[in-house]
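Undergrad: Structure for this input, please:
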Amino acid sequence: MSASIGSPFTTDPGWLPYHPTPSRPAFRLPPGAVDAHCHVFGPGAEFPFAPERNYTPCDAGKDALFALRDHLGFERNVIVQATCHGADNGAMVDALHAAGGRARGVATVRSTVSDGELADLHAAGVRGVRFNFVRRLVEPKPDAYYHRIVERIAPLGWHVVVYFEAADLEARWDLLTALPTTVVVDHMGRPDIAAGTGDPGFARFLRLLSEHPRYWSKVTCPERLSVSGPPAYTDFVPFARTVVERFPDRVLWGTDWPHPNLTSHMPDDGHLVDIIPRIAPTADLQQALLIDNPRRLYWSDLP
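TA: The predicted model follows:
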């Protein structure tokens, strides 16, 4: 997909755009369900991508996201700041304002962020910050950098979202376990699916959740983690189901739309929704995963 006319960027060669016509899920989402991990990209002509970005995506703006929300049957979104926008949260905040209370946000901020900027983000609906430790996407900072940010956001009641790969957890253990806020791990810490649920890396991740009750996990991204592939992503299911059943009050689910940096295929978001009853097989688990947990973390101010 080429960049829009007049936009100040050129999409990376070979970039896979999001699925243009996702199916309608066979699984009927319960009223109030939340897509708790998704992004907006641009439009680049209005919200330029960060000069330091490691990838340039195609446009995937708020209108397309909200259309997908309604098509799949979700009521709300949690929009996570994309690394291609760096610490300029403009596109994400614009989407929050347009959502009319039906979206919350997770921002990327620098340690120099002002109190006024944090207050504006909070008023827009931001409830957390994201720390990315995946080196192919960003250059991680010294531990003290992250601690300074946490000191700033903790008084607001915000949480921290962390993105790392399974091999990074041991090296980052001391930093991660020292964070005083609620911490949400993206995509189960990207376990090695091919190694099976008995893999030591996955065991280490489960230990993190067991020993530190302020830790949550997103049971997301079969399209990134699975070896068996679409549409069933069968090998992903036992990992996610293990986390959901062991930690039912600390799990979230999301599409990861528009699925940046995929190279093998672009998932049908309707098929992703149909995985939910396979990883959360009871009505109580689905209620916690899709409604109660995201409401508690992102909409606790509602009556």
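Undergrad: from here on, contacts and neighbour counts on C-alpha atoms
TA: OK.
Undergrad: quick one: the strands in the chain?
TA: Using DSSP state E, the strands assigned to the chain run over residues 34-38, 76-80, 103-107, 126-132, 159-163, 183-185, 215-218, 251-252.
Undergrad: now the third one, how far from the centre of its chain.
TA: In this case it means strand 103-107. 10 Å (CA atoms, centre = their mean, to the nearest Å).
Undergrad: That strand vs strand 159-163, what angle?
TA: Strand 103-107 runs at 70 degrees relative to strand 159-163, counting by axes from the mean of the first three to the mean of the last three CA atoms, to 10 degrees.
Undergrad: Likewise for the second one?
TA: Orientation check (the same axes, to 10 degrees): strand 76-80 against strand 159-163 gives 70 degrees.
Undergrad: So which elements touch strand 76-80?
TA: In terms of contacts (3 or more CA pairs under 8 Å, 6 or more residues apart in numbering; DSSP states H and E), strand 76-80 is packed against strand 34-38, helix 90-98, strand 103-107.
Undergrad: what does that strand contact?
TA: 32-40, 69, 92, 96, 102-107, 130 (CA atoms under 8 Å, 6 or more residues apart in numbering).
Undergrad: ok, 7 Å please
TA: 33-39, 92, 102-107 (CA atoms under 7 Å, 6 or more residues apart in numbering).
Undergrad: Quick check: Pro142 vs Ile149, distance?
TA: 12 Å (CA to CA, to the nearest Å).
Undergrad: more crowded one of these two?
TA: Ile149 (18 against 9; other CA atoms under 10 Å).
Undergrad: isn't Phe41 right up against Asp63?
TA: No. Look at Phe41 against Asp63 with CA atoms under 7 Å: they stay out of range, at 11.1 Å.
Undergrad: Between the two, tell me which one has more neighbours.
TA: Neighbours were counted for Phe41 and for Asp63 using other CA under 10 Å; Phe41 has more, 25 against 13.
Undergrad: ok, for that one, nearest residue in space, not its chain neighbours?
TA: Spatial nearest neighbour of Phe41, chain neighbours left out: Ala60 (4.8 Å); criterion: CA to CA, 6 or more residues apart in numbering.
Undergrad: Proceed likewise with the subsequent sequence, for comparison:
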Amino acid sequence: MPGDVVGVLASGWDSHVHVFDGDASVAPGHYKPVHRPLADIETLAQGHGVGHLVLVQPSVYGTDNTVLLHALQSSQGRHRGVVVLDPSVSDAALQDMHALGVRGVRFNLVSPVGDSLNGLNGQDTLNSFHALAPRLHALGWHVQWYARPEDLSAIAGLHATNPVPAVLDHLAGLHAGLPSGHAAWQSLAQLAEQGAWVKLSGWYRLRAASPYEALDDSIRKVAQLFERRMVWGSDWPHTAFAPDAMPAYASTWAPVARALSAAQKSHAWERAPSMLYA
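TA: Okay, here's the model as predicted:
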């Protein structure tokens, strides 16, 4: 990985990690996370040239962002956060979160305890988006979507009439089995034209096995659409894996290293996230 640094704060960004407190309450019907405090990922990432992290609220904690906010508070401004919010959140609470480093709100359309764009739950998600989006835009925040390919058309429609930026998790859900002519690519192009961003992350969530070469062409195609609006994330601590079988940290950068040019890699490593999470 570029810029391995020991002893000083490294300049690289990992734009998608989670932290867990083993004693915190979790939503029923989902996984029970292992204790993974901020110090663990800080030490690991720093050894690979990463000094800045984006902490993303995991679905198991719902709208209780306590673990994430405590981690941000302890980081003295080094890191940023993406939370999950109820639309009734107060302006004062938003300002407090902004001061700690929060820069986005996540909607998770994949988790069994997450959101939906269909049916009754879908209406709740739409109501939340429309209630929160103007307030987020005023703060300079974004909406982060963990979505499937079939969700991209609806997401593009939402952002077509709202200026709050979209950030698409995990290569926008474009899994290895997706045909090159799938309609999701047209929706993705629309989102790119709207100024959306994409995370180069979550390879193992996209029907690909290490070293994830099945996704190389899709990564290149995404790069043609999004150009300099791409950020990389490790997805640590890799909740799709058993605790003793997690992917090597550097392996999550390998597809980026193969698929992108030197200039694109450098931008996704440092400059792009420093802009998105300013």
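Undergrad: Please work out the TM-score for the two chains.
TA: The TM-score (TM-score structural alignment, normalised by the length of structure 2) is 0.87; 265 aligned residues with a CA RMSD of 2.2 Å.
Undergrad: Buried deepest among the helices and strands packed on strand 76-80 of structure 1, which one?
TA: Among those, the stretch with the highest mean neighbour count (mean count of other CA atoms under 10 Å) is strand 103-107, at a mean of 27.
Undergrad: residue boundaries of the helices in the stretch 51-200 of structure 1?
TA: Remark: helices assigned in the stretch 51-200 of structure 1 by DSSP state H, counting those that start in this stretch are 62-72, 90-98, 115-124, 143-153, 169-178, 200-211.
Undergrad: Comparing the ones you listed, which comes out most buried?
TA: The most buried one of the helices of the stretch 51-200 of structure 1 (mean count of other CA under 10 Å) is helix 90-98, showing a mean of 21.
Undergrad: how big is the offset of that helix relative to structure 2?
TA: Taken over the aligned residues, the distance from helix 90-98 of structure 1 to structure 2 averages 1.3 Å (mean CA distance after the TM-score superposition for structure 1).
Undergrad: Structure 2: matching residues for that helix?
TA: Aligned by TM-score structural alignment, helix 90-98 of structure 1 falls on residues 66-74 of structure 2.
Undergrad: can you redo the helices and strands packed on strand 76-80 of structure 1 as TSV with distance to Met266 of structure 1?
TA: Listed next are those as TSV, based on distance: least, CA to CA, whole Å:
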stretch	distance to Met266 of structure 1
strand 34-38	15
helix 90-98	23
strand 103-107	24
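Undergrad: Could you tell me how many residues sit around Lys32 of structure 2?
TA: Residues within reach of Lys32 of structure 2, counting by other CA under 10 Å, total 14.
Undergrad: which residue in structure 1 lines up with it?
TA: By TM-score structural alignment, Lys32 of structure 2 lines up with Thr56.
Undergrad: residue nearest the centroid of structure 1?
TA: His37 (3.5 Å; CA atoms, centre = their mean).
Undergrad: just checking, it touches Leu252?
TA: No. When contacts are counted by CA under 7 Å, His37 of structure 1 is not listed as touching Leu252 (8.3 Å).
Undergrad: Show the end-to-end separation of stretch 10-30 of structure 2, please.
TA: First-to-last residue span, stretch 10-30 of structure 2, CA to CA: 35 Å.
Undergrad: Gln190 of structure 2 -> structure 1?
TA: So, by TM-score structural alignment, Gln190 of structure 2 is matched to Leu208.
Undergrad: Identify the residue spatially nearest to that match, adjacent ones excluded.
TA: Using CA to CA, 6+ apart, the nearest residue to Leu208 of structure 1 is Tyr215, at 7.5 Å.
Undergrad: burial measure for the one you found, as a count.
TA: There are 22 residues near Tyr215 of structure 1, going by other CA under 10 Å.
Undergrad: pretty sure it contacts Leu209?
TA: Yes. Tyr215 of structure 1 is in contact with Leu209 according to CA under 7 Å; the separation is 5.5 Å.
Undergrad: count of residues packed around Arg76 of structure 1?
TA: With other CA under 10 Å as criterion, Arg76 of structure 1 counts 22.
Undergrad: Equivalent analysis for Ala176 of structure 2, please.
TA: Residues near Ala176 of structure 2, counting by other CA under 10 Å: 21.
Undergrad: Would you quantify the distance from it to Gly157 of structure 2?
TA: For Ala176 of structure 2 relative to Gly157 of structure 2 (CA to CA), the value is 25 Å.
Undergrad: show me what contacts Arg135 of structure 1?
TA: Neighbouring residues of Arg135 of structure 1 by CA under 7 Å, 6+ apart: there are none.
Undergrad: Residue range in structure 1 corresponding to stretch 129-138 of structure 2, please.
TA: Going by TM-score structural alignment: stretch 129-138 of structure 2 matches residues 146-155.
Undergrad: Which position in structure 1 pairs with Gly227 of structure 2?
TA: No, residue 227 of structure 2 isn't Gly; it's Glu. So Glu227 of structure 2 corresponds to Pro248, using TM-score structural alignment.
Undergrad: Identify the residues contacting its match.
TA: 285, 288.
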